[in-house]
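Sequence first, predicted coordinates after that:
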Amino acid sequence: MSDFRSIGDLSSSLRLRHLNARLKADAGRLGAELASGRAADMVRRTNGDLGRLNGFEHGLGMLKAYGTAASEFLTLASAMQTALGAVEHQAADTGATLVAASNTLTSASLGAGADAAREGFRAAVGALNTSIAGRALFAGRAFDTPALAGADTMLAELEGLTGGAADAGAVRAIVADYFDDPGGGFQTSGYLGSAETAGTRRISPTETARADILASDPALREVLKGLATAALAGGGGPSLDLSARADLLRGSGEALLTAVDGVVDLQAALGATEARVEAAEVASSAEASALETTRNAAIAADPYRTATELQNVEIQLEALYLATSRLSQMTLARYLR
């Protein structure tokens, strides 16, 4: 008889253990839902419609990708604006300096003007060789190479080409050929980037953007040409008298002041693209926020229902512990008889 009672006790003990494990699991699940506000069983919460939930996640992933593309574009565009601003500054300031220097026919004044142009050329080339995270900004698809050869390298080549020039007009013609001729030195060895502009970036389901300014852009070449021409008035290239040197500085200064407008146009066009990208970024952020709110509502656990169920489970656990304690006492009493 005692054997049958032992088997019965064992069966009751196993049932209680299983019930205890289930109630503990329910308590853990409900506690997690109450803390996170999200349902633990998504299949049950969505009535088996996981496709809708996957649609939310896909949409949020795409919007995040658009936001990243827009942010990266704006970072590059900001750096490009800074570089273009430096080039525009060199054109305006150096242009005014050259015009002023050309009015004084002294070797010192003309030499100072030529030196200013040389430094301006170096600064402009440096600005156009700007890179962000190892990516050249003005080299088109040639991301991993500087857009331009070194400033001193190009000036040395121009000094060699103009060494035999007899007057300012001849110097200007040679420099113009260097920068403007499709087969000239600038195209063959001065500009190191790609002829193809950087690709477009998709910034929304319906919009793309591109920053397609190359260091070989005509507006930028005009600035480089004006600075380089004036730099040749300082010696090392053609042997010119004071009058010819003054003529070279004056013509270059006036050309630089005119070239400012072209650089400003590039800045304005890039600025318009920046504004469009910023608007798309804001729209994507707002859409992502709305979609996330909808998704959270779809997977949210009802806090009142969850708290009520958790309380019921806790009551059942307390009752189970009490029953287990009584069963243990009864089993011990039987054993002692």
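Good, I have the coordinates.

For the rest of this, base every contact and every neighbour count on C-alpha atoms.
Fine.

what's near enough to touch the closest residue to Thr197 other than its chain neighbours?
When the adjacent residues along the chain are set aside, Thr197 lies closest to Gly140, with 4.1 Å between them (C-alpha to C-alpha, 6 or more residues apart in numbering). Residues in contact with Gly140 (C-alpha atoms under 8 Å, 6 or more residues apart in numbering) are 193-198, 212-214.

Mind giving me the packing neighbours of the helix or strand containing Asp93?
With secondary structure defined by DSSP states H and E, Asp93 is part of helix 50-102. Counting contacts by 3 or more C-alpha pairs under 8 Å, 6 or more residues apart in numbering; DSSP states H and E, helix 50-102 is packed against helix 107-128, strand 201-202, helix 218-231, helix 242-299.

which stretch among those comes nearest Ala40?
With C-alpha to C-alpha, the closest approach to Ala40 among these belongs to helix 242-299: 8.7 Å.

by contact count, what packs against the following helix or strand past that closest one?
Next helix or strand after helix 242-299 toward the C-terminus (DSSP H and E): helix 303-336. Other helices and strands packing on helix 303-336, by 3+ C-alpha pairs under 8 Å, 6+ apart, are helix 2-36.

take the one below as the second:
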Amino acid sequence: MKTTFISTVTLWNSPRSSLDRLQESLTKANTELTTGRHADVGLALGYKVGESLSLRQQRAEIDTLTDSNSVALQRIKTTDDALNSIRDDATKFRDALVGLPLNPPVEIIKNQAEAYLSSLISNLNTSVGGQFVFGGINTKADPANDYAGGGPPSLKDLVAGAYSAPTASGGFNIPQSDPAVSGITADDMNDFLDGPFKAIFEGTGWSALSNASDQNIQSLISPTEKVETSTNANTTPMRQVAMAYTMIFDLGIETLSPAARNVVLKKAIDVLSTAVSGLIDVQATLGTTQAKTDTATERMALQKSIYDERIGHLESVDPTEAKVRVDQLMTQIQTSYSLTAQLKQLSLINYL
């Protein structure tokens, strides 16, 4: 027959053996009550934990795309506001040129053209969040230089060079400020505008003013859809607007004969009209992109709700049941402490 020694110390330590386990269970129960999900998802779900992780990854991708769409929509909105300003200026100046009298106030319209060109450059350098919206993928550099800046040569230098080039090259062999420009015929001016002058803005000479990339930003607006979410300063309407302003203020129209001046004014009106239509097309394209992005964001919001529901079905705990477990564990721990206190009072000394 085997006997077991029973001591007061053994009785004291008996409740302590389960106290650590109770406290660990209480910590998990409190976590589940606070977060609404299993404290140890892997342990609770077992082989289904892979499904939970996959759902969370897909939901995270949607969150990332939603944030990206928010940035893209802000860029589109900022771009559209700048395009509105550019189009309004071009429309106002075109209408002002159409309404000019037979003897136009040349100095006034020259100053207006120069001011509108400065406004165009300012609008092209619009930025949001530290990124230039008309730079294409080149979002870190100013898309547009000043008319007399950039280069060398600057756009102003190129225009002056084309104007004073030999007649065999399509120029007039005199600078714009020379009084002899009064002898330029209407036909010669028309050939210059459609030839060397136009080539500056349509060709590589445009890079004297523009630092933008021809490639626009492409954004993934949903897991399966990618669209262009920007425009750039190199589009045809931008070149045309700049060309119209330049021909008014930097071709010496104050000294030209009335016939040659009328050629310049009419050409500027025609170019601005074409540019305004082109700007509307650019805005329409951005509007379509904005609508697609909004639709994609709404669709992903629905997908996110579905993922949240499925994740909740896998990982969530019943808050009522979690609260009951917390209360029970608290009661057990308090009982354990109470028993320990009572056992400490068990001593033979008390009975001697």
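Perfect, thanks for sending it. As the structure is a prediction and not an experimental result, all values here were calculated from the model.

Just name the most buried of the helices and strands packed on helix 50-102 of structure 1.
helix 218-231 (a mean of 25; mean count of other C-alpha atoms under 10 Å).

Relative to Leu128 of structure 1, how far out is the aligned residue in structure 1 for Ser273 of structure 2?
Using TM-score structural alignment, the equivalent of Ser273 of structure 2 in structure 1 is Leu257. Distance from Leu257 of structure 1 to Leu128 of structure 1, counting by C-alpha to C-alpha, to the nearest Å: 19 Å.

Next: Asp93 of structure 1.
Distance from Asp93 of structure 1 to Leu128 of structure 1, by C-alpha to C-alpha: 18 Å.

do the same with Ser328 of structure 1
Distance from Ser328 of structure 1 to Leu128 of structure 1, by C-alpha to C-alpha: 86 Å.

Next: Ser239 of structure 1.
30 Å.

Tally up the residues packed near the aligned partner of Ala141 of structure 2 in structure 1, please.
Matched to structure 1 by TM-score structural alignment, Ala141 of structure 2 sits across from Thr145. By other C-alpha atoms under 10 Å, the residues close to Thr145 of structure 1 number 20.

Using the three-state scheme, assign Thr145 of structure 1.
Assigned by DSSP: H, G, I helix; E, B strand; the rest coil, the conformation of Thr145 of structure 1 is coil.

between the contacts of Gly140 of structure 1, which is closest to Ala333 of structure 1?
Distances from Ala333 of structure 1 to the contacts of Gly140 of structure 1, taken by C-alpha to C-alpha, are shortest for Ala198, at 87.3 Å.

For the closest one, give me its contacts.
Taking C-alpha under 8 Å, 6+ apart as the test, what Ala198 of structure 1 contacts is 140-141, 210-212.

ok, and the most crowded of the residues you listed?
Within these, most neighbours by other C-alpha under 10 Å means Gly140, with 25 neighbours.

Name the SS class of that residue, please.
coil.

quick one: it from Gly185 of structure 1, how far?
To Gly185 of structure 1, Gly140 of structure 1 is 19 Å away according to C-alpha to C-alpha.

And Arg172 of structure 1, by the same measure?
In terms of C-alpha to C-alpha, Arg172 of structure 1 sits 15 Å off from Gly185 of structure 1.

Check Ala151 of structure 1 too.
13 Å.

Who's the closest spatial neighbour of Gly135 of structure 2, skipping the chain neighbours?
Closest to Gly135 of structure 2 by C-alpha to C-alpha, 6+ apart is Ala212, at 4.3 Å.

what sits against the one you found?
Going by C-alpha under 8 Å, 6+ apart, the list of residues near Ala212 of structure 2 reads 134-138, 141-144, 232-234.

Give the helix, strand or coil label for it.
The local conformation at Ala212 of structure 2, judged by three-state DSSP, is coil.
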